[in-house]
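Student: Would you be able to build a 3D model of this:
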Amino acid sequence: MATPTMEDVAERAGVSRALVSLVMRSSPKVSAGRREAVLRAAEELGYSPHAAARSLASRNSRILGVLVSDLHNPFFAEIIDGIDVATHAEGFELVINTGGRSPSRERAAVTNLLSFRPAGILLLGPAVPASVIADAAAKLPVVLVARGSRLASVDTVQDHGKVGSALAVDRLVELGHSRIAHFDGGKAAQSAARRTGYRTAMRRHGLEPDVFPSEYTEVAGEKAAAELLARGDPLPTAVLAANDVNAIGAISTFGRAGLRVPEDISVVGYDNTSLAAFRHIGLTTVHQPRAEMGRLATEALLQRVRGERATPVRHLLRPALVERTTTGATS
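Tutor: Reported below is the predicted structural model:
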C-alpha cells in the first residue's frame, strides 16, 4: 500500500488539503469538530507528517536542534530532560544528534542539524572550535550549555567550575586531607575552569597541586587511578575527579587494588548525576542543577527565536557540594 498523503487525509475527512495542513500544524483557526475529523482520518490511514518536512514547508520552524557531546554521560541526559519539558510546553519538537566527544564528528553533527532547518540549536558541552559555533550563530540562534563564549550572538548556561572545585578542596582540607589529587577533564568543556579552581584552592591552603591528565569518562577515571597507584607512595588521601563517571571509574580501580573508599582514599565527583545518588555508590560530588540548566537554555533560545532579545544572556550558576559516603576524615 502506498504511503498515505495529506490529500488522502483530506478526502477521507471531507475537507480541503489546506485545512488538513492547519490541523497538522496545530493551528488554533480550526474548529474542534473539523480537527477531530481530520485526526481520526489520519489515524485510520496511518498518516504521520514528518516534522522536518513540515519545517521545510514553513517559514516558522517548530524544531529545535540539540547536539550532545557524550551520550554515555548521564549529565547530558538530565539536561535534556529539562530541555524536553520546556520545549514541549512551547509547542516545539527536538532533533538530537551526538558527536561522541570528537570535534570532527561534532562539526558534522552540527551541519546535519542545520539541514533540518531548526528554529535554533542547543550545544551541550561541545568540543568543536569556536569558529564552528560562530558560523552556526550567523545562521540561527545558538545556546551553549556547559561551555562559555564571548560571542554576542551566542547565549550560555554553565556552572562556576572554579567555585565548584574549590568547594571540594576546602571540604577535603576540613576533613584533614593534605595530599589531594585531581583527575582533570583534558580538553573538554569546563575542564580548564575546574582545574584552575582546584589549583587555586590547593595553593590557598599551602598545598601542592597534583594533576593527572584524564577525560570525562569512566575508562579514563580507571586509567588515571591506575597511573596514580603505579606512581607509588606516598599516595594521595583524596581525589577530586573530573566528573561523576570519571570518579566511578577511579573507585573501581581503587577497589580492585584493595583500597577502601573512603577509609583509605576519599573520592569526590562533579555534576551530581543520578548515578551519584545510587545507594551502593553514594558519591560525594559537586552539584549542578541539570534540569534547570536545560530549562534556562531553552528559554534563552526561544527568546532569540521570537526576536525578544538581541543582547547575550550569561547564566553562571553557583554549584554546591553534596556529601555522601565516598569522603571521610583522614585517620
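
Student: switch to C-alpha atoms for all contacts and neighbour counts from now on
Tutor: Fine.

Student: check contacts around the residue lying closest to residue 259 once chain neighbours are set aside.
Tutor: Distances taken as Cα to Cα, 6 or more residues apart in numbering put residue 265 closest to residue 259, at 7.1 Å, once the chain neighbours are dropped. Residue 265 sits next to 236-239, 259, 327 when contact means Cα atoms under 8 Å, 6 or more residues apart in numbering.

Student: Please provide the structure for the following sequence as well, for comparison with the first:
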Amino acid sequence: MEDAGAERRRAEKKRPRLEDVAARVGVSTASVSLVLRGVAGPSERTRQRVLKAAADLGYQVDRTASLLASRRTRMLGVMVDVHSPFHADLVEHLHSAAEEVGYDLVLSTQTRTRDERTAIETLLAFRSEALILLGPTAPVDTLAALDGKAPVIVVGRRIEEGELDVVRTADDDGVGQIIDRLVALGHREITYVDGGKGVIATDRRRGYRTAMRRHGLDAHIKVLRGDNTEAAGERAARHLLEADQLPTAVVAFNDQSAIGVLAALARAGVSVPGEVSVAGYDDDRLSRLSCFDLTTVSQGAEEQARYAVAAAVERLDQGRTESREVVLAPHLVERRTIAGPR
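Tutor: Reported below is the predicted structural model:
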C-alpha cells in the first residue's frame, strides 16, 4: 500500500510550478514572478501571455512561500475571548478590514483554561506582525514590553499610562446614556450589576455612579457583585428576588449578564419591562435576537475594527512611532426591555 508521503510527492509533482508557466510562455521565471506579483517591468503583451498561461495550467501563487521570501507574513494577530459574542462580532469586522488592505488574521483564543499570556505567545509564534488585543487585562508595563516585540493595538480598554495604541469607546458615557434614558422614563430605583475587576468594569461602574448622582439619586445607588457571564446576571437577579421589593430597573455590565437577569426574572414570573426594565451593554448578536430584543449600548464594532486595523497598518507600513488613542462615542440602542416604571 502506497504511503501518504509518496502520494503527497506525486501530487506536488503534478502541481504546476513557476517554471512550467515560464516554459509555456518562453520567458524567464523572474519575468513570470514579476507579472504574478503585479510588479512593473514586463511588457503588456508578456503580462497577458503569462496570465493566460498561468490560468491554462491552473497555477496558483504559493502565498506562504512568497511571504517567507519577503520576510513578511502580513498577518495581524488577534487575541479573542472565545466566550464573548461581542468579540465574535469584532473578529468578523477585523477580517473584512484586514483583507481590504492586504492583510490576514491569526486568531488565538482565551478560554477558561487558556490564559492571556499563552494566547499572546501563540500569536508571536505564528509571526504576527502586529497584535490586536481585544479587552486585555494584563498590566500596562506588560503590554508596553510586548509592544517592543510587535506593535500592540489595545481594543476596548482605556490605558492611562504607557505609549500604546488604543481603540475604545467611552464606556462611562455609554452607561450614563442608559441611566439618563431610564430616569427620563421615570425610574429612580435603578440597580447596577457589576462586571468585576478590570479597567472596563471600573469605567462602566463609574459611569453608573456618576449618572445617578447627576440626577440626584445618590441614595438609590446600588451595585451588585457580578462579572461578564450570564451566570453572574442570574445570581444578581436571584439576590434581588429575595429582597422585599424589586428595583424598577436593572442595568448590567454587558449583554451576557443582562440576558442572565432576563432568564432569572422570567423563571420567577416577573414581567419585563412591565415590572422591571432591563438593559445591557455591547449590542452583541445575542442582544439582537427577537427572544431577547435587549436594550443596550452599541460600541460600534465595525468602526472599532476599522480603526484597529488602520492603526496596525500605520505602524507597520507607514512607520508611525507615536502612540495614538481613538475614543469613539457609544450610543443607546433602545429595544423592548425598558419602559416606564410600574
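
Student: And the TM-score between these chains?
Tutor: In this superposition the chains share a TM-score of 0.87, using TM-score structural alignment, normalised by the length of structure 1; 323 aligned residues with a Cα RMSD of 2.6 Å.

Student: Distance check, the residue nearest to residue 259 of structure 1 against residue 194 of structure 1.
Tutor: 21 Å (Cα to Cα, to the nearest Å).

Student: what's the answer for residue 165 of structure 1, then?
Tutor: 5 Å.

Student: got it, and residue 236 of structure 1?
Tutor: On the measure of Cα to Cα, residue 236 of structure 1 and residue 194 of structure 1 end up 19 Å apart.

Student: who has more neighbours, these two?
Tutor: The neighbour comparison of residue 236 of structure 1 against residue 194 (other Cα atoms under 10 Å) goes to residue 194, with 26 against 19.

Student: What's that one aligned with over in structure 2?
Tutor: Residue pairing (TM-score structural alignment): residue 194 of structure 1 is matched to residue 204 of structure 2.

Student: what do we get in structure 1 for residue 39 of structure 2?
Tutor: Residue 39 of structure 2 maps onto residue 28 in structure 1, by TM-score structural alignment.

Student: what's the burial count for its match?
Tutor: Using other Cα under 10 Å, residue 28 of structure 1 has 10 neighbouring residues.

Student: Leaving out chain neighbours, which residue sits closest to residue 306 of structure 2?
Tutor: residue 97 (5.6 Å).

Student: what sits against the residue most central in space within structure 2?
Tutor: Geometric centre of structure 2, nearest residue: residue 90, 3.2 Å, by Cα atoms, centre = their mean. When contacts are counted by Cα under 8 Å, 6+ apart, residue 90 of structure 2 touches 301-302, 304-305.

Student: rerun that using 10 Å as the cut-off
Tutor: Counting by Cα atoms under 10 Å, 6 or more residues apart in numbering, residue 90 of structure 2 touches 80, 84, 134, 155, 284, 300-306.

Student: how about these in a markdown table, adding neighbour count and secondary structure?
Tutor: Output for those, formatted as a markdown table (neighbours: other Cα atoms under 10 Å; DSSP: H, G, I helix; E, B strand; the rest coil):
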| residue | neighbour count | secondary structure |
| --- | --- | --- |
| 80 | 25 | strand |
| 84 | 16 | coil |
| 134 | 21 | strand |
| 155 | 23 | strand |
| 284 | 25 | coil |
| 300 | 18 | coil |
| 301 | 23 | helix |
| 302 | 17 | helix |
| 303 | 16 | helix |
| 304 | 23 | helix |
| 305 | 25 | helix |
| 306 | 18 | helix |
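
Student: Could you export the residues you listed to TSV, including columns for distance to residue 230 of structure 2?
Tutor: Conversion of the contacts of residue 90 of structure 2 to TSV gives the following (distance: Cα to Cα, whole Å):
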residue	distance to residue 230 of structure 2
80	18
84	11
134	20
155	23
284	13
300	22
301	21
302	24
303	26
304	25
305	25
306	29
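
Student: Farthest-apart pair in those residues, please.
Tutor: 84 and 306 (19.3 Å; Cα to Cα).

Student: Now the terminal residues of stretch 175-195 of structure 1, how far apart.
Tutor: 21 Å.

Student: That should have said stretch 153-173 of structure 2, apologies.
Tutor: Stretch 153-173 of structure 2: ends 22 Å apart by Cα to Cα.

Student: now it, how far from the centre of its chain.
Tutor: 13 Å (Cα atoms, centre = their mean, to the nearest Å).
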